[in-house]
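1. Fold the stuff below for me.
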Amino acid sequence: MDSTYDRKAEVKAFDDSKVGVKGLVESGVTKIPRMFHSGKLDTIQTLATDSKLSVPIIDLKDMHYNTALHAELISKIRSACHEWGFFQVINHGIPISVLGEMIHGIRRFHEQDSKVRKEFYTRDLKKKVLYYSNISLLNSDQPVNWRDTFGFAVAPDPPKPEEIPSVCRDIAIEYSKKIRDLGFRILELLSEALGLNPSYLKELNCGEGLFILGNYYPTCPEPELTMGATKHTDGNFVTLLLQDQLGGLQVLHQNQWVNVPPVHGALVVNIGDLLQLITNDMFVSVYHRVLSNKSSPRISTSRK
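-> Now for the predicted structure:
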C-alpha cells in the first residue's frame, strides 16, 4: 500500500477536467492512472470464440406470420432468457444503415474537440442530456472503468431536439424512435415466452422509461490493468445493445466468460434484474463485462 496515494484528489482532478478518459488518451498518457487499476484480471479464463458455447442468435423475420415458426421463435427466446439471459436478434426491422450511422454519430460526439465535449459534461442526473465518465465516480471506491458515456432521455420526458448535440442530433432522434418501437416488440415476445398475453409486460409499464447511452471505450495503453466495464448486471427490465465490430463484450455462463462476437446488423438483448425479479427467476439477469484494448476505440449504444 502506498500511504502517499490520494485517490480522492486523483478522482477530483480527473472529473474537473471534464474531458473523460478520452481526454487522458488525447494528453498522451502511456500509464493509466491508479484509480483505473482493476487488480488481477481473470481474462485468462475467457473462452475462445470458436467454443461450442455461444450466445443464441435469433431471427425475428417470421415473428408475426407463420404460426409454427412463431411458436418455434417463442421457444428459442424462452430458452435463451432462461439459460443465458442474453441473445442476439437479426432481421429486427431497423435498417443496417441506421445502425451504422448511430455508431458513427456516437463516435463523432466523443471524438469532437474536447472544448466542445466538455460543455456537455455533467453529473446532474436531472438533465435530459448527459456526458460523463463513470456515473458513480465520486461516491465509489471501486476501480474506474475505462469508458466515457453520452446519454439522453427518450421517454417519458424527452429533451427538445435542440438540446441534443448537433453532431449526432438527426441520427439520435431517428434511432431512438426505431429502437423504442423494437423495444415494445421485444416486450411482446418476452411476454409470450412467459406464457402470457403479448401486451402483458407493456401494460406493466416495463417499457415506459427509456434512456439511450452511447458508450465510448478509448484505446488503452495498459489493457491488462483495467476494464472497459467491470463485472455487473443491469438493474432495469431489458437492455437492447448495438455494438460496433470490435468486440470485447463477454457474458458469464456456466462460470466461464463467453465472448459475444459482433454480428453485422444484429442487436444484443439482455435481461435485467427487474425482469428476473418479476418472472421469479424464469428469466435470468447475468453478469457481463467489457474488456479494454489498445488497438482501437470501441463504441456501443444501449437502450435501457
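
2. can we go C-alpha only for contacts and neighbour counts from here?
-> Noted.

3. distance between the ends of stretch 106-124?
-> Distance across stretch 106-124, first residue to last, is 21 Å (C-alpha to C-alpha, to the nearest Å).

4. So what's the gap between that stretch and the chain middle?
-> Put simply, stretch 106-124 sits 18 Å off its chain's centre (C-alpha atoms, centre = their mean, to the nearest Å).

5. How about stretch 295-304?
-> So, by C-alpha atoms, centre = their mean, the centroid of stretch 295-304 is 7 Å from its chain's centroid.

6. buried residues in that stretch?
-> Neighbour counts over stretch 295-304 (16 or more other C-alpha atoms under 10 Å) mark 297, 298, 299, 300, 301, 302, 303, 304 as buried.

7. Ok, stretch 274-291 next?
-> 274-276, 282-291.

8. likewise stretch 14-29?
-> So for stretch 14-29, counting by 16+ other C-alpha under 10 Å, buried means 14, 15, 18, 19, 20, 21, 22, 23, 24.

9. Following up with a second sequence; could you model it the same way so I can compare the two?
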Amino acid sequence: MAAENIGSYKYNRMEEMKEFDESKMGAKGLSDSGITSIPRFFIHSQETLADLKPRLKPSQKPITIPIIDLSNMNSSPPAHRAQIVTQVKEAATTWGFFQVTNHGVSQSVLDSTIKAIKSFHEKPHETKSPYYKRGKGPGIRYHTNDDLFRARAATWHDTLQVFIGSAPHIEEEELPEVCRKEVVEWDVWARMVAEMVMELLSEGLGLEAGKLKELTLSGYRVMLGHYYPWCPQPDLTLGITSHTDNGGLTVLLQNQVGGLQVRHGDDWVDVMPVHGGLVINIGDFLQIVYNGEYKSVQHRVLANSSKEPRISIADLFSPSDWQASGSHGPLPELVSPEKPALYRNFTHREVLQLFYDEGLVNKSLVDKFKLVS
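-> All right, here's what the predicted structure looks like:
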C-alpha cells in the first residue's frame, strides 16, 4: 500500500496498523494513553459517518426491540407457552432481534460474567498480551478487530474470543485465570437459553420443538467477550460496523452502557439494556434453513462516548456438524410448490471462506446463497 503525504507527515496505513497490532495494546491501551484523537485507520468514510445521525423526527417516539417474558413458558395452561411462541415468532419475523427476561439465569450469574470479562480486559498489558493473536481455526484469542487487515476501517473495541465445542477441545486450564470459572459457567447457561429459544422458534413454524437440536445447532459455540473503552472521537468511528451474524442464533449479555443498534426499516433503533435481560438475534444460517421465514438483520455498535466501558458477551451458536463434510439448506418441511426453496445448500468451508475473504459484511450468507428465481 502506497504511503500518502499529508503536509509534512508521511502516512502509511498498513505500517501503522502493523505497528498498532504488534504493540498488543488494543483500543483500551490507546484510550488509556490519553490520546485526544484516534489513529487514522480507525476513521470511517463520510458515507458511514453520516448514517450515524438519528433519523427520527422530534415528534416521533423512540421504539425498541420486543421484550418477551419467558416466566410462564412451561406452566399450565398450555396457552401460556402458545402465547410466548406467538410473540417469539412475530419478533423473529419482523425484527430478527428481541430481548428475553425471566429466562432462568440468575442475576448473580449475569453480573459475575460481565465482571469477569471486564476484569480480563482491565488486566495489565503483560497479563493479556500472551493471548493476543490472529489466525484461523479454534482456540482462545484476544485482539482488536478480527478483520483489522481486511476491513476498510478499524472499529473501537477489543475482544476475548473463545471457541467452544470445537475440535480440538479447549481445556479449561487454557482460559485466562481471571475469567476461567465464569466463562465455563456462562457457556452452560447461554446454551440453556439458546436451546429454549430454538424450541420456541421451531414451534412457531409448526415444527417439532427439537428440530434445531437435531441439526446440532448448539454444538459449535463461539464466545466473544467485547470491551468498548471510552473513545475520544466517537463521531469518527464505530464500536463494530454494520453486519449480520452468519451463524444460527446469538445470545447477548450486556452491561448497562448502551450502543447496540438494530436496523429496522429505514431506521437504526437503539437496543436499550434491560436489567436481567438477554438479547437474542437470528443469524443468516437460521434465515436460510427456515427458508426466509425468520430474518437476520443488520446491527452495529456505536463508539463508546462514556467513561464507563461497554461490556458485551455474545455467544454465537452454529451446527457442530459444520466441522464435518455436511451441508445445509432450507428445511424440507418448509419447502413446497407454493413456497419453493429460496437458498441453495452450502458447506461450512464456504462460510469460513466468505468471512475470511470479506470480514464483517451485510447479509453475506443470505446474499451469496440465494437462488435466482
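
10. TM-score of the superposed pair?
-> The TM-score (TM-score structural alignment, normalised by the length of the first structure) is 0.95; 302 aligned residues with a C-alpha RMSD of 1.6 Å.

11. list the contacts for residue 176 of the first structure?
-> 154, 212 (C-alpha atoms under 8 Å, 6 or more residues apart in numbering).

12. Per the alignment, name the residue of the second structure opposite it.
-> Taking TM-score structural alignment, residue 176 of the first structure has residue 187 as its aligned residue in the second structure.

13. Now do that match against residue 200 of the second structure, distance only.
-> From residue 187 of the second structure across to residue 200 of the second structure, the span is 20 Å (C-alpha to C-alpha).

14. Residue 30 of the second structure too?
-> Distance of residue 30 of the second structure to residue 200 of the second structure, computed by C-alpha to C-alpha: 43 Å.

15. Also residue 308 of the second structure?
-> 36 Å.

16. coming back round to it: that's a helix at the match of residue 176 of the first structure, yeah?
-> Yes: checked against DSSP: H, G, I helix; E, B strand; the rest coil, residue 187 of the second structure lies within a helix.

17. And it, how far from residue 96 of the second structure?
-> According to C-alpha to C-alpha, residue 187 of the second structure and residue 96 of the second structure sit 23 Å apart.

18. Same check on residue 263 of the second structure?
-> Taking C-alpha to C-alpha as the measure, residue 263 of the second structure falls 10 Å from residue 96 of the second structure.

19. The two - which one has more neighbours?
-> Higher neighbour count among residue 263 of the second structure and residue 96: residue 96, with 25 against 18, using other C-alpha atoms under 10 Å.

20. Please name the residues that touch the corresponding residue of the first structure for the more buried one.
-> Matched across to the first structure, residue 96 of the second structure falls on residue 85, judged by TM-score structural alignment. Taking C-alpha under 8 Å, 6+ apart as the criterion, residue 85 of the first structure is in contact with 270, 271, 283, 284, 285, 286.

21. The counterpart of the fourth one in the second structure: what's its closest spatial neighbour, skipping adjacent residues?
-> Read it as residue 284 of the first structure. Aligned counterpart of residue 284 of the first structure in the second structure: residue 295 (TM-score structural alignment). Spatial nearest neighbour of residue 295 of the second structure, chain neighbours left out: residue 96 (5.0 Å); criterion: C-alpha to C-alpha, 6 or more residues apart in numbering.

22. what's the spacing between the one you found and residue 250 of the second structure?
-> Residue 96 of the second structure is 11 Å from residue 250 of the second structure, by C-alpha to C-alpha.
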